[in-house]
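Colleague: structural data only, the sequence is not supplied:
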């Protein structure tokens, strides 16, 4: 079995969670190929998945409920009486799947299609009758209706959609659009959605149904249609020409889940995880509204030939209102191995007026040139080989220790995680892989000797996943160094891609375990010293995904520890906390993450009164701006008049490493302050560790 420790691509390709699903004038029905594929998927899940799946009535209930959530997650189209004829699927979904009987699931979708078509035509008729732009009522619109009961009468939904239409118009009015622009934009949006509904095919329905089926089991298992399978193959070969961002559906919006290291989006520095994309445009021409559009259609709009420009209308992750968007431009490009190669720098840390040199090696991904390796070439590129070269260079520079930066590293080749650990230990196990039968395979480093046996710190964040977690966990377990940063992603599962008679299925087949016996699944790796982060673990990470497999343990492997950093950890934490209190960027991160969480908890509804909405928005952004300007004053940076300006002036607080804007110079600490603050503090921690180790050795003598 080929094992790839990668942050799942299925969020971008296999699961299409949408509110406005496609509808057609003709009734869609399953094909014979899809019926056969459904049976094959059921068998693959029963006999090939890591989890022991019991296809009983409880599973059927969960699958049916998930299908409803995918079709109409905000309870805004279907009535209770529309669902009742299909309630038997709550008990029969498993049987229907194994029998290839998809007729009722398709019929439910067709009923939804009728409701959606009627609703869009209703909205367009409301526009024809003249749109009221008086926003002086005390009404509020509920933001999230996923727990709302199904409406029993269409008049209830009329009232909901009247408010939604009013909110859509108010949102545009708050961006200073006039009445004609507002009506034109809304008409274009609704007509575009209606056009897409009428272009739906049976494969779209089958994909939604299989997303419900696989999503009840774990978030990384999923069906890929023939079209999606082709896209997956292109993406895994890194030859895809686009912007280098992984996207996922988030209700009716498309959200950035992560950025490809070395990709165009990361290099441009204009996107961040959890940003929402609300419109896409080419270099010239009008922007296409993508709210409610299927994920794969949004991906198609963003893709394009190398060298061309795509424009994205983006709502920043930290924004509390959808009116606060900005248009960014990204030049499409391919992501090459060179873009993702490990690289190093030397930074100086001052202590008592004396400079100390610390090496930093950034590892964007765990890569290997498989073609060159399989061809037997001696000089093939790989993470381990490149890091070994960087270590040699840093040794020549006389560094006192090395920080290995794995932030935003979503994984890669498992063999590279093993061999990279081997640079820092003298033989030993690195990771355990358990299959569905309970058999455990032990991977490890078999080569004697180390490339580097000096002081080591590993820097991670929430987007460090899979192979990164294996490496960080092993360094922790061996006592080989200090892990600092934020809790990692928590993807500790292994997937394989299997062919079906129609399409493919990506199947979770095994789980990773640290040599200590702890799983990396769901919990990730907890750093020894935690740094504040703007990435919300409730929105990004394995634990934020539905039906993620649970954390557990197996028997530990036999290994010897190289050190006992836990003995000095309390002192390291105390010294770090003292520095963090005086660090403007760390104070900003702590306060901003707390504020963002509070605002999300409060933001359960929006006012439809223009003045009240404006006051609420201004109050929220005033708090964010105040925090930003406190940080700027402490750093000697010019203050901003508006909080959104921080995203466009090159000094935005970002946690994406190596983000550079046009005209910036590498190494300028003020241009990417939060990024540099994490690196510099990791170096400070490492220097503390070096000094404490020296004191211990002297005490022993």
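Modeller: All right, it came through fine. Just so it is clear, the structure is predicted and the values come from calculations on it, not from any experiment.
Colleague: contacts, neighbours, all on C-alpha from now
Modeller: OK.
Colleague: residue 506 sits in which helix or strand?
Modeller: Per DSSP states H and E: residue 506 is located in strand 504-513.
Colleague: who touches that strand?
Modeller: If you take Cα atoms under 8 Å, 6 or more residues apart in numbering as the criterion, strand 504-513 is touched by 41, 45, 48-50, 218, 220-226, 229, 431-436, 470, 492-499, 519-521, 553-554.
Colleague: same question, stretch 361-368
Modeller: Stretch 361-368 is contacted by residues 261-262, 337, 340-345, 380-383, 387, 390, 402-414, 416-417, 467 when judged by Cα under 8 Å, 6+ apart.
Colleague: change it to 6 Å
Modeller: Contact partners of stretch 361-368, identified using Cα atoms under 6 Å, 6 or more residues apart in numbering, comprise 261, 340, 342-344, 381-383, 404-406, 409, 411-413, 416.
Colleague: quick one: the helix or strand residue 185 falls within to chain centroid distance?
Modeller: Using DSSP H and E, residue 185 sits within helix 179-197. Counting by Cα atoms, centre = their mean, to the nearest Å, helix 179-197 is centred 30 Å from the centre of its parent chain.
Colleague: return the set of buried residues in it.
Modeller: Within helix 179-197, the residues scored as buried using 16 or more other Cα atoms under 10 Å are 182-183, 185-187, 189-194, 196-197.
Colleague: in the stretch 201-350 of the chain, mark out all the strands, start to finish.
Modeller: Here the stretch 201-350 of the chain has its strands, by DSSP state E, counting those that start in this stretch, at 222-224, 245-250, 253-259, 276-282, 288-289, 309-315, 326-331, 343-351.
Colleague: centre of the chain versus the shortest one, how much separation?
Modeller: This means strand 288-289. Relative to the chain's own centre, strand 288-289 is displaced by 23 Å; criterion: Cα atoms, centre = their mean.
Colleague: ok, the third one next?
Modeller: With Cα atoms, centre = their mean as the basis, strand 253-259 stands 6 Å off its chain's centre.
Colleague: any idea how far the residue nearest to residue 586 when sequence neighbours are not counted is from residue 685?
Modeller: Closest residue to residue 586 apart from its sequence neighbours, by Cα to Cα, 6 or more residues apart in numbering: residue 580 at 5.8 Å. Per Cα to Cα, to the nearest Å, residue 580 is found 11 Å from residue 685.
Colleague: neighbour count for those two, which is higher?
Modeller: Comparing residue 580 with residue 685 by other Cα atoms under 10 Å, the one with more neighbours is residue 685, at 21 against 18.
Colleague: got another one to weigh against that:
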């Protein structure tokens, strides 16, 4: 048996946070810095000004009480029911060190040896509300960071020739998270001198003069030193509490009183920003994902994994933000609606730094609304019309619904209207595009599934006590009975995964694309008196009994994907809850595609191998993988210039291979290619699709036609098509 969603589940979109990266906001940070946009940036002091290190921080009585409450609630209420014991203490200790010094560039090996005394004691100290040992570790971090910043500032001030020496043969490890802890202060000096040279060389290759390089780096590190001196006891407490919460799962978090206020504002979408989820990555601010229909998403200029290195208000001078705290970067990006912010970014595709302009705005409901178009393909001389509905999120105007507005907007209402319009356009199949859909309202995804099936279960929800509730569609009316393809990618999450999983389990249509995000957990907010706890209390399961957690939804047919699952997705997050299964719901499968997938896959693969734009996409994926595999960077200017030239030549070759295949004239330089690529969307049209994106959509349409052809050539129609044999979507 199944039940219709009640009010408790209808509010998942706001209180239970179904989005892939937890909080849906206009400019937000992800673990390990769950902070909203709060701190106003200040100009750096002159390089001769003294910046005093902040005195040691000590915990407050309120924080001690909150820590006991957090520890107790996690042990009792979290879905995992993980006991707070020595084993978890070791995990907390490791996570805390990672949050303080994930790149192993501050602490010495002797510090780590001293900290080991706390490795199996943190559980007992948390239960007792004893925060002194955790604060002692934070204070040691501050001391070491202060020493490092003073070291580089002295180098910049007194030994600039040493900093600007790019003739050696040293190479710098790009990712030090697995590197051994540095043994001595002298070795740490060498490491930081090389880090400083690497930063200077990057500016040199970007066209900066020697004086500009020294000035920029001086401002950068004085800013970091000043920020260090402004740390408060709540900063230390928040980092330690999140080290605790994140050992349970990456979506369980502590919000300080200040962050709680910002989080509550963010959930009501009352802030203006660029519509990007941000995360600290070493010294950089990295884009994790874009909020659908937000300013950044509409501009088509910013992509996941891009790094933001400078921010400018309007036409004012860009402010270098490398090494800044995430909340300070976010505050600089925020501003009044309608104003312009400029971002200097390092593109994730290995391209040169570039500056983009975005106009701040809120994300209105209508901006995330479903939209439609028709694409045409030719088969055997006949023109085939395929309808496409793009759905950025599962949304609903809950306020309008509660006020009794008969015209309130929702995903299901909008999609139903678009389907009716596509029927009138005589389309012969439908693609529902859920790529980059980060989730939304559970009641809406339940209702939308009902537009494609008669009656039956849609999703199962298991809480921390093991109780299972099955939601479903009790309305026998079906809005669309024809051929269906659902497109997903790595950024399709939560509600989008529930929809794709249900369509796949029923066999109602084919799911194509790449494996989805894998966010199959449910969070709620609990007040602590001192801040708030966002805690995972339930998991989603498909009607087949398989969880969407961690593994996500695997498509029936794969299309290439630029996002590396090792970097993006639930499985890439530390301490992600595992995939598991429960008993399946009782439901009637409408079609069995398993025996037909091999033929469909081979036919699709043959087409993809011939498509210039899909070949281009595969070449880009290989290029990004090769760039990622380069785990060191040369500190020699000539070597770096040579590497850059080789990279530009390879990128030009990839672009020209596509152009030649499309009967276009090849380009002579990568600079020329970059200009042409940037000119593809001069007006920043939010509906613009790159050629490779268009190619994937075309291939999905081709797969739909293939599936229809296989169905027609079978000895008999599938049962769901038999029942609807008079449908205009069943070709005779």
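Modeller: Arrived safely. No experiment lies behind these values; they were computed from the predicted model shown.
Colleague: what number of residues lie near residue 71 of the second structure?
Modeller: Residues lying near residue 71 of the second structure (other Cα under 10 Å) number 20.
Colleague: what residue in the first structure is paired with it?
Modeller: Correspondence of residue 71 of the second structure to the first structure, assessed by TM-score structural alignment: residue 42.
Colleague: for its match, list the residues it contacts.
Modeller: Shown in contact with residue 42 of the first structure (Cα under 6 Å, 6+ apart): residue 98.
Colleague: which element is it on?
Modeller: Using DSSP H and E, the element containing residue 42 of the first structure is helix 32-48.
Colleague: now the angle from that helix to strand 504-513?
Modeller: 20 degrees (axes from the mean of the first three to the mean of the last three Cα atoms, to 10 degrees).
Colleague: check which element follows helix 32-48 of the first structure along the chain.
Modeller: helix 57-72.
Colleague: what range in the second structure does that following helix sit on?
Modeller: Under TM-score structural alignment, helix 57-72 of the first structure corresponds to residues 86-101 of the second structure.
Colleague: what's the mean deviation for that stretch versus the first structure?
Modeller: Compared with the first structure after fitting, stretch 86-101 of the second structure deviates on average by 1.0 Å (mean Cα distance after the TM-score superposition for the first structure).
Colleague: and that stretch, what's buried?
Modeller: Buried positions in stretch 86-101 of the second structure, judged by neighbour count with 16+ other Cα under 10 Å: 88-97, 99-101.
Colleague: how about stretch 557-571 of the second structure?
Modeller: Within stretch 557-571 of the second structure, the residues scored as buried using 16+ other Cα under 10 Å are 557, 558, 559, 561, 562, 563, 565, 568, 569, 570, 571.
Colleague: counterpart of the fourth one in the first structure?
Modeller: Looking back up the chat, that one is residue 561 of the second structure. Under the alignment (TM-score structural alignment), residue 561 of the second structure maps onto residue 533 of the first structure.
Colleague: element containing that match, please.
Modeller: Per DSSP H and E, there is no helix or strand for residue 533 of the first structure.
Colleague: now for the closest residue to it other than its chain neighbours, how many residues are close by?
Modeller: Closest residue to residue 533 of the first structure apart from its sequence neighbours, by Cα to Cα, 6+ apart: residue 589 at 5.9 Å. A total of 21 residues lie near residue 589 of the first structure under the criterion other Cα under 10 Å.
Colleague: just the one 5 residues further on next, same as before
Modeller: Residue 594 of the first structure: 13 surrounding residues under other Cα under 10 Å.
Colleague: gap between it and residue 614 of the first structure?
Modeller: Residue 594 of the first structure is 23 Å from residue 614 of the first structure, where distance means Cα to Cα.
Colleague: the counterpart of residue 162 of the first structure in the second structure: neighbouring residues, count only.
Modeller: In the second structure, residue 162 of the first structure lines up with residue 193, judged by TM-score structural alignment. Number of residues near residue 193 of the second structure (other Cα under 10 Å) recorded here: 18.
Colleague: secondary structure element holding residue 512 of the second structure?
Modeller: Per DSSP H and E: strand 510-513 holds residue 512 of the second structure.
Colleague: chain center to the helix or strand following that strand, what's the gap?
Modeller: Moving toward the C-terminus from strand 510-513 of the second structure, the next helix or strand (DSSP H and E) is strand 521-529. Relative to the centre of its chain, strand 521-529 of the second structure is centred 21 Å away, using Cα atoms, centre = their mean.
Colleague: what range does strand 521-529 of the second structure cover in the first structure?
Modeller: The aligned range for strand 521-529 of the second structure in the first structure is 493-501, by TM-score structural alignment.
Colleague: just the buried residues of that stretch, please?
Modeller: 493, 494, 495, 496, 497, 500.
Colleague: distance to residue 307 of the first structure for these - can I get that in TSV?
Modeller: Converted to TSV, these look like this (distance: Cα to Cα, whole Å):
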residue	distance to residue 307 of the first structure
493	36
494	35
495	33
496	33
497	32
500	36
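Colleague: so which of those residues comes closest to residue 158 of the first structure?
Modeller: Relative to residue 158 of the first structure, the closest of these is residue 500; by Cα to Cα it sits at 43.2 Å.
Colleague: any idea how far that closest one is from residue 302 of the first structure?
Modeller: From residue 500 of the first structure across to residue 302 of the first structure, the span is 29 Å (Cα to Cα).
Colleague: tell me how many other residues crowd residue 285 of the first structure.
Modeller: Residues contacting residue 285 of the first structure under the criterion other Cα under 10 Å number 7.
Colleague: what lines up with residue 560 of the first structure in the second structure?
Modeller: By TM-score structural alignment, residue 560 of the first structure lines up with residue 588 in the second structure.
Colleague: so its match belongs to a helix, correct?
Modeller: No. Under DSSP: H, G, I helix; E, B strand; the rest coil, residue 588 of the second structure falls outside any helix and is assigned coil.
Colleague: in contact with it, which residues?
Modeller: Contacts for residue 588 of the second structure (Cα under 6 Å, 6+ apart) come out as none.
Colleague: so the match of residue 162 of the first structure, which state does it fall into?
Modeller: Strictly by three-state DSSP, residue 193 of the second structure counts as helix.
Colleague: next, work out how far apart it and residue 165 of the second structure are.
Modeller: Distance of residue 193 of the second structure to residue 165 of the second structure, given as Cα to Cα: 11 Å.
Colleague: aligned counterpart of residue 622 of the second structure in the first structure, please.
Modeller: Match for residue 622 of the second structure (TM-score structural alignment): residue 594.
Colleague: tell me which residues of the helix or strand its match falls within come out buried.
Modeller: Using DSSP H and E, residue 594 of the first structure sits in helix 584-602. Going by neighbour count (16+ other Cα under 10 Å), the buried part of helix 584-602 of the first structure is 584, 585, 586, 587, 588, 589, 591, 592, 593, 595, 596.
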